[in-house]
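> Here you go, sequence then predicted model.
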Amino acid sequence: MHSKDPLVVWEDLKAVHRARGFATFLSLKRKFLTMKKEKGQKMSAWIGEVKSQVFEMEEAGLTVPDLDIILALTMGLPSSYDSLIINFDDTPSSDLTLDHVTTRLLAEETRQLTRVIPTPQTTIPTNAKDLLHNVTLSVNKTSLPVEQITCWFCDEKGHYKENCEKRKAWLELKKGNAMMVEDVDYVY
């Protein structure tokens, strides 16, 4: 390097060290299209990994259209995302943007993480209230940080339904109204 201009030095280094050639393009493209989301990997990390690979491909001189990025993002997902991918198939192509897909993937991850799954020990209850109670009890409450928990009663984050102050106040009000109804003398 003989130039004192950092931009010229950088361009010279880039020209010397940049991977080029048909074999390099094939290798990068193959890696890109066969990427898989790791089990337990956050969706944001998965999207970042795919975009990092896109950056590497573009630095090598390849053009990567958004449709290819969407394809790589969705091909590497586990089967739990199949219903979302089917939904993408029905989305008009004008609406199927990279931003739309990444937003939906992040939302689907949140939905899957907060989904209630009954344990195998849960017995079939006699009524729907018992079912809801059993399903609620079967949730692994340590799987999410408290700030990500959404109350089923008030829809606010940070607490469970049984700790909801609004629910406690509502139950007290309901209990008070029930007592008032019992005290009324009915005249026919």
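Happy to help now that I have it.
> C-alpha only now, for contacts and for neighbours.
OK.
> Can you tell me the SS state at Leu77?
Under DSSP: H, G, I helix; E, B strand; the rest coil, Leu77 falls in the coil class.
> Please look at it and Met35 and confirm they touch.
No: using C-alpha atoms under 8 Å, Leu77 is not in contact with Met35, being 9.1 Å away.
> Tell me how far Asp130 lies from Arg20.
64 Å (C-alpha to C-alpha, to the nearest Å).
> From the chain's centroid, how far away is the helix ranked longest in the chain?
Criterion DSSP state H: the longest helix present in the chain is helix 165-183. Computed by C-alpha atoms, centre = their mean, to the nearest Å, the separation of helix 165-183 from the middle of its chain amounts to 38 Å.
> Comparison target, given below:
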Amino acid sequence: MDYDLALREDEPQALDNNNTVEQRLKFEKWEKANRMALLVIKRSISEAVRGGIPATDKAKDFLEAIEAKFKVSEKGEMGNLMTTLTTLKYHGKGTVREHILKLVEAAAKLTDLEVPIDDAFVVHMALNSLPDAYEQLKTSYNTQKEKWSLNDLISICVQEESRIKRVSNETVNFIKAETTRKTISTSGKPYKPFSYSHAAGNDTPSSSKGSQGFKGNIENIKCYFCKEFGHLKRDCEKRKKWAPKKGNKIENRKVNKRVQWPCS
């Protein structure tokens, strides 16, 4: 709506009786744009900030007063931009395109502050800021004689990001499938394998009762009640004495043996 006319053009000369119709229309248009621009600027800032700005009738002068209040030291801003360009790392938050564009933005602002930054330097810093997953891309760049432009770097990094995500998803799905296969039995119930790691070697329990049911060295069998070696928990004498005092009954487990009947 051409409300920024008062910011782009200077104020016309004041009207008098010798002005033409065209000059009067131009002055009225500029005056209307100045009032609207001043109103928009004041409505867009908070009341606390507005109270600290000197009052003026011209929008251009009002903007200059705001600039004076919020002027930033060029040296401080230059140091912050250099820190961002040299220390910013990509940790997987967002996309790699956004990360590289942040570095490009910092380099562009440094150029505006009369600190020109070469594109090759930005490409080098962007590659160094990538994690170890992009090590293959870094090696490819170092082995080539040609230098990449910023646009080439962004395009190649986006493709590499897609490849890394695809490989990562395939690895996660493979591990999940292997875990599910090992922990779920054919009946659909969780499979909890019994461990004989407390016994010697690869010994397995036999069908006889008591600690003698384990082949191998009985001294390597640990009781889970008294924490001593040489017997099982069901054969522990301390447990047999402890159970009646607590009101517990120890029932001996019966082993069902398969009986083979002779053929008729």
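Arrived safely. Keep in mind the model is a prediction, meaning the values are calculated, not measured.
> which stretch of helix or strand covers the residue nearest the centre of structure 1?
Nearest residue to the geometric centre of structure 1 (C-alpha atoms, centre = their mean): Glu109, 2.2 Å. Following DSSP states H and E, one finds Glu109 of structure 1 within helix 98-114.
> In structure 2, what range does the longest helix of structure 1 match?
Aligned using TM-score structural alignment, helix 165-183 of structure 1 spans no residues in structure 2.
> Helices along the stretch 1-150 of structure 2, start to end?
Taking DSSP state H, counting those that start in this stretch as the test, the helices found in the stretch 1-150 of structure 2 are 5-8, 21-43, 47-51, 59-69, 74-87, 96-112, 119-128, 135-143, 150-183.
> got a list of contacts for the first one?
I take that to be helix 5-8 of structure 2. 30-31, 33-34, 37, 59-60 (C-alpha atoms under 8 Å, 6 or more residues apart in numbering).
> Turn the residues you listed into a markdown table, including distance to Ile117 of structure 2 and neighbour count.
Shown next, in a markdown table, are the contacts of helix 5-8 of structure 2 (distance: C-alpha to C-alpha, whole Å; neighbours: other C-alpha atoms under 10 Å):
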| residue | distance to Ile117 of structure 2 | neighbour count |
| --- | --- | --- |
| Trp30 | 41 | 22 |
| Glu31 | 43 | 18 |
| Ala33 | 40 | 20 |
| Asn34 | 39 | 22 |
| Ala37 | 36 | 21 |
| Ala59 | 35 | 22 |
| Lys60 | 33 | 19 |
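> closest to Val49 of structure 2 among those?
Distances from Val49 of structure 2 to the contacts of helix 5-8 of structure 2, taken as C-alpha to C-alpha, are shortest for Ala59 (15.8 Å).
> Now for the nearest residue to the closest one once chain neighbours are set aside, how many residues are close by?
Distance criterion C-alpha to C-alpha, 6 or more residues apart in numbering; nearest residue to Ala59 of structure 2, sequence neighbours excluded, is Leu38 at 4.7 Å. Here the count is done by other C-alpha atoms under 10 Å, and Leu38 of structure 2 has 22 residues near it.
> just the one 5 residues further on next, same as before
Other residues within reach of Arg43 of structure 2 by the criterion other C-alpha under 10 Å amount to 11.
> Also Ala133 of structure 2?
11.
> any idea what it aligns with in structure 1?
Match for Ala133 of structure 2 (TM-score structural alignment): Ser80.
> how much space between the corresponding residue of structure 1 for Leu101 of structure 2 and Gln121 of structure 1?
Aligned by TM-score structural alignment, Leu101 of structure 2 pairs with Gly48 of structure 1. Using C-alpha to C-alpha, Gly48 of structure 1 is found at 39 Å from Gln121 of structure 1.
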